[in-house]
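J.: Okay, predicted coordinates and the sequence, questions at the end:
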Amino acid sequence: MLFFSRVVVMSALLGLFSQAGADELKQARQAIMDRFDDVKAENVEASPIEGLYRVTIPPQVFYMSSDARYVVDGSVIDLAERRNLTDEYRNQAINAAIEGMGEESMIVFGPDDAEHTVTVFTDIDCGYCRKLHESVAGYNKEGIRIRYMAYPRAGIPSSSYTKAVSAWCADDRKEALTRAKQGKPIPEKSCSNPVADQFQLGQSMGISGTPALVLETGRIIPGFVPPKRLAAILNGKTPN
């Protein structure tokens, strides 16, 4: 009988603690949403640190106090498990932001049933971007689809931006992009296009150089990576 009573008391206490936590989260969400117009309730979650709440605005992740007065922009690291929790959350947010753009806004090389898909922020006039594009057949052979998003490093407006728009607006986008990356002229065209949005997304992700490869995990690898090495990374055969 005494054991039963203890179970009832513990269950009641756990219920109270759970409700208290839910109420605190609700209050924190409201305070943070009042501070930022573009934050929704589902973007705010409790963090492993008491009093701090994780806020995700893909692709950004940061932490705020429950009254939305203080913000912490940095990494939360679990020393016991040797995990950078913020990197994990940020990678998830990066993936969500990229998928939110929609594959229809990208120029894709490779079959739909490829084993891996890598999203590449590219600049038509970047030397290593051109080297990467010369290797597209090699990536496809290794089972890797390449999805291009535009990142004209010179900004908007610029010659690189105009070329990216022209490639997107061409009747055959893949052919136009290939010609442009070979240094060949393509007809200058204008139409409704995603180039500016993709450039802004890259900036919000912290991309400054090209090519920038975004893996399926959300991890970003800067620079050119040869096909076989990229395949080894994707297949977990190398840590780098």
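T.: That came through fine.
J.: Every contact and neighbour count from this point should use C-alpha atoms.
T.: Will do.
J.: Run through the residues that contact the residue nearest to the spatial centre of the chain.
T.: Computing the C-alpha centroid of the chain and ranking residues by C-alpha atoms, centre = their mean puts I94 first, at 1.6 Å. Contacts here follow C-alpha atoms under 8 Å, 6 or more residues apart in numbering; on that basis I94 touches 58-60, 205, 218.
J.: Does it lie in a helix or a strand, and which?
T.: Secondary structure assigned from DSSP states H and E places I94 in helix 85-101.
J.: got a list of what N193 touches?
T.: So N193 contacts 105, 165, 168-169 (C-alpha under 8 Å, 6+ apart).
J.: starting at the chain centroid, how far to the helix or strand just after the helix holding I94?
T.: Later in the chain than helix 85-101, the nearest helix or strand by DSSP H and E is strand 107-109. Distance of strand 107-109 from its chain centroid, counting by C-alpha atoms, centre = their mean, to the nearest Å, is 18 Å.
J.: Can you name the next helix or strand after strand 107-109?
T.: With DSSP H and E, the next secondary element past strand 107-109 is strand 116-122.
J.: ok, L25 to D67 distance?
T.: Distance of L25 to D67, given as C-alpha to C-alpha, to the nearest Å: 11 Å.
J.: Who has more neighbours out of those two?
T.: A direct count of neighbours by other C-alpha atoms under 10 Å for L25 and D67 places L25 higher, at 19 against 16.
J.: Tell me if I'm right that the more buried one and A46 touch.
T.: Yes. Using C-alpha atoms under 8 Å, L25 is in contact with A46, at 6.8 Å.
J.: Share the number of residues neighbouring S65, please.
T.: By other C-alpha under 10 Å, the residues close to S65 number 17.
J.: what's the longest helix along the chain packed up against?
T.: Using DSSP state H to assign secondary structure, the helix with the most residues in the chain is helix 2-35. Helix 2-35 sits against strand 44-46, with contacts defined as 3 or more C-alpha pairs under 8 Å, 6 or more residues apart in numbering; DSSP states H and E.
J.: second one coming, line it up with the first:
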Amino acid sequence: MLKTKIAVLAATGLMASCVGAENTTEASIRKNIEPRLGGAKIDSITATPYSGLYELRIGTDILYADKKGEFLFIGQVYDAKSSKNLTRARIDDLTKIKFSDLPLSLALKQVKGNGKRTIAVFEDPNCGYCKRLRQTTLKDIDDVTIYTFMYNILSEDSFTKSKNIWCAPNRVKAWDDWMIDNKLPPAAPANCDTPNQKIVDLGHKLKITGTPAIFFTDGTRIPGAVDLPALEEKLNSIK
């Protein structure tokens, strides 16, 4: 019985020692690194299996530091054997969503071809990269259903344009007219309700910090505009 108690105490002491060491490492990293981040806070610190580095998660970004927080590493970590981008895979895992939870009734729905493949895109009507995405990739892609969330983060004018488009007789056409041909619909009636603020709140919840942002049915996302071959490759990779 006594031996059992000693074993339990020893195990408990060891555990306390490990937790204490980890807390000391985390505190050291925070103390030395956070002042260099321009006001940003580190959301989590996790030991990695590569070269003693620690993963620092800041929103949807990942940086790396040594155990003492004396060195900060900004960049991508690759597996040299498989060429797999370990940083990208980790970000994909951290930012995954449940696609079926998206409130698709708040989005513009456009079906192209058979519409069997599905994506959701968050775009600001004043975003140049969003317009480029519309004028090239999304204009040319086929056999896809596109749900567009008008995510107004660039200016107050974005809210006005989104309201005019949402309240137009044909929302999808009005959106394409503006994004592709720079042609806006007439001003919306004052009493026309829009989901603008709900979409802003949703975007913040999903940690979308820029537009465009493309979400896929497997829960992953691509932040930023992509060309048609890259989008096709991603869609074909989803089982």
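T.: All right, it came through fine. Since the model is a prediction, treat every value here as computed from it, not as a measurement.
J.: Can you pull the TM-score for these?
T.: Here the TM-score for the pair of chains, by TM-score structural alignment, normalised by the length of the second structure, is 0.57; 199 aligned residues with a C-alpha RMSD of 4.6 Å.
J.: returning to what we had before: which members of the contacts of I94 of the first structure are positioned in strands?
T.: Q60 (DSSP state E).
J.: Using CSV, lay out the contacts of I94 of the first structure together with distance to L14 of the first structure and neighbour count.
T.: Listed next are those as CSV, based on distance: C-alpha to C-alpha, whole Å; neighbours: other C-alpha atoms under 10 Å:
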residue, distance to L14 of the first structure, neighbour count
P58, 33, 21
P59, 35, 21
Q60, 33, 18
M205, 40, 18
G218, 36, 23
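J.: Greatest separation within the contacts of I94 of the first structure: which pair is it?
T.: Greatest spatial distance in those: Q60 and G218, 12.3 Å, computed using C-alpha to C-alpha.
J.: Mutual contacts of those two, please.
T.: Residues touching both Q60 of the first structure and G218 by C-alpha under 8 Å, 6+ apart: 90, 93-94.
J.: Quick check: S28 of the second structure touching G69?
T.: Yes. Using C-alpha under 8 Å, S28 of the second structure is in contact with G69, at 6.2 Å.
J.: what's next to stretch 62-72 of the first structure, contact-wise?
T.: Under C-alpha under 8 Å, 6+ apart, the answer for stretch 62-72 of the first structure is 24-25, 27-29, 31-32, 35, 47, 51-56, 73-74.
J.: again with stretch 180-196 of the second structure
T.: 106, 131, 134-135, 150-152, 159, 161-168, 174, 177-178.
J.: which residues does L56 of the second structure contact?
T.: L56 of the second structure touches 42-46, 62-65, counting by C-alpha under 8 Å, 6+ apart.
J.: Is it part of a helix or strand, or is it coil?
T.: Under DSSP: H, G, I helix; E, B strand; the rest coil, L56 of the second structure falls in the strand class.
J.: Give me the distance between the aligned partner of it in the first structure and E45 of the first structure.
T.: In the first structure, L56 of the second structure lines up with V55, judged by TM-score structural alignment. Distance of V55 of the first structure to E45 of the first structure, given as C-alpha to C-alpha: 7 Å.
J.: And I233 of the first structure, by the same measure?
T.: Computed as C-alpha to C-alpha, the I233 of the first structure to E45 of the first structure distance reads 31 Å.
J.: Equivalent analysis for W168 of the first structure, please.
T.: Here the criterion is C-alpha to C-alpha. By it, W168 of the first structure lies 38 Å from E45 of the first structure.
J.: Quick check: end-to-end length of stretch 66-76 of the second structure?
T.: Stretch 66-76 of the second structure has an end-to-end distance of 15 Å (C-alpha to C-alpha).
J.: can you pull the buried residues of it?
T.: Using 16 or more other C-alpha atoms under 10 Å as the test for burial, stretch 66-76 of the second structure gives 66-69, 72.
J.: Export these to TSV and append columns for distance to K81 of the second structure.
T.: Shown next, in TSV, are the buried residues of stretch 66-76 of the second structure (distance: C-alpha to C-alpha, whole Å):
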residue	distance to K81 of the second structure
D66	23
K67	25
K68	29
G69	28
L72	25
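J.: From those residues, which land in strands?
T.: Those of those mapping onto strands are L72, per DSSP E.
J.: which one of the buried residues of stretch 66-76 of the second structure is nearest V121 of the second structure?
T.: Checking the buried residues of stretch 66-76 of the second structure against V121 of the second structure by C-alpha to C-alpha gives L72 as the nearest, at 33.0 Å.
J.: SS state for the residue lying closest to G155 of the first structure once chain neighbours are set aside?
T.: Nearest non-adjacent residue to G155 of the first structure, counting by C-alpha to C-alpha, 6 or more residues apart in numbering: Y161, 6.8 Å away. Under three-state DSSP, Y161 of the first structure falls in the helix class.
J.: For Y161 of the first structure, list the residues it contacts.
T.: The contact partners of Y161 of the first structure, taken as C-alpha under 8 Å, 6+ apart, are 151-152, 154-155, 195.
J.: Now, of those, which are buried?
T.: Judged by 16+ other C-alpha under 10 Å, buried ones among the contacts of Y161 of the first structure: 151-152, 195.
J.: Can you find the partner of E22 of the second structure in the first structure?
T.: Aligned counterpart of E22 of the second structure in the first structure: L25 (TM-score structural alignment).
J.: any idea how far its match lies from V44 of the first structure?
T.: L25 of the first structure sits 8 Å away from V44 of the first structure, going by C-alpha to C-alpha.
J.: Check E103 of the first structure too.
T.: Distance, E103 of the first structure to V44 of the first structure, using C-alpha to C-alpha: 27 Å.
J.: And D123 of the first structure, by the same measure?
T.: According to C-alpha to C-alpha, D123 of the first structure stands 35 Å off from V44 of the first structure.
J.: So which of those two has more stuff around it?
T.: D123 (27 against 23).
J.: To what extent is the residue nearest to G75 of the second structure when sequence neighbours are not counted buried, counted in neighbours?
T.: Spatial nearest neighbour of G75 of the second structure, excluding adjacent residues (C-alpha to C-alpha, 6+ apart): L63 at 7.0 Å. Here the number of neighbours of L63 of the second structure (other C-alpha under 10 Å) works out to 19.
J.: Need the three-state assignment for L63 of the second structure.
T.: Applying three-state DSSP: L63 of the second structure is strand.
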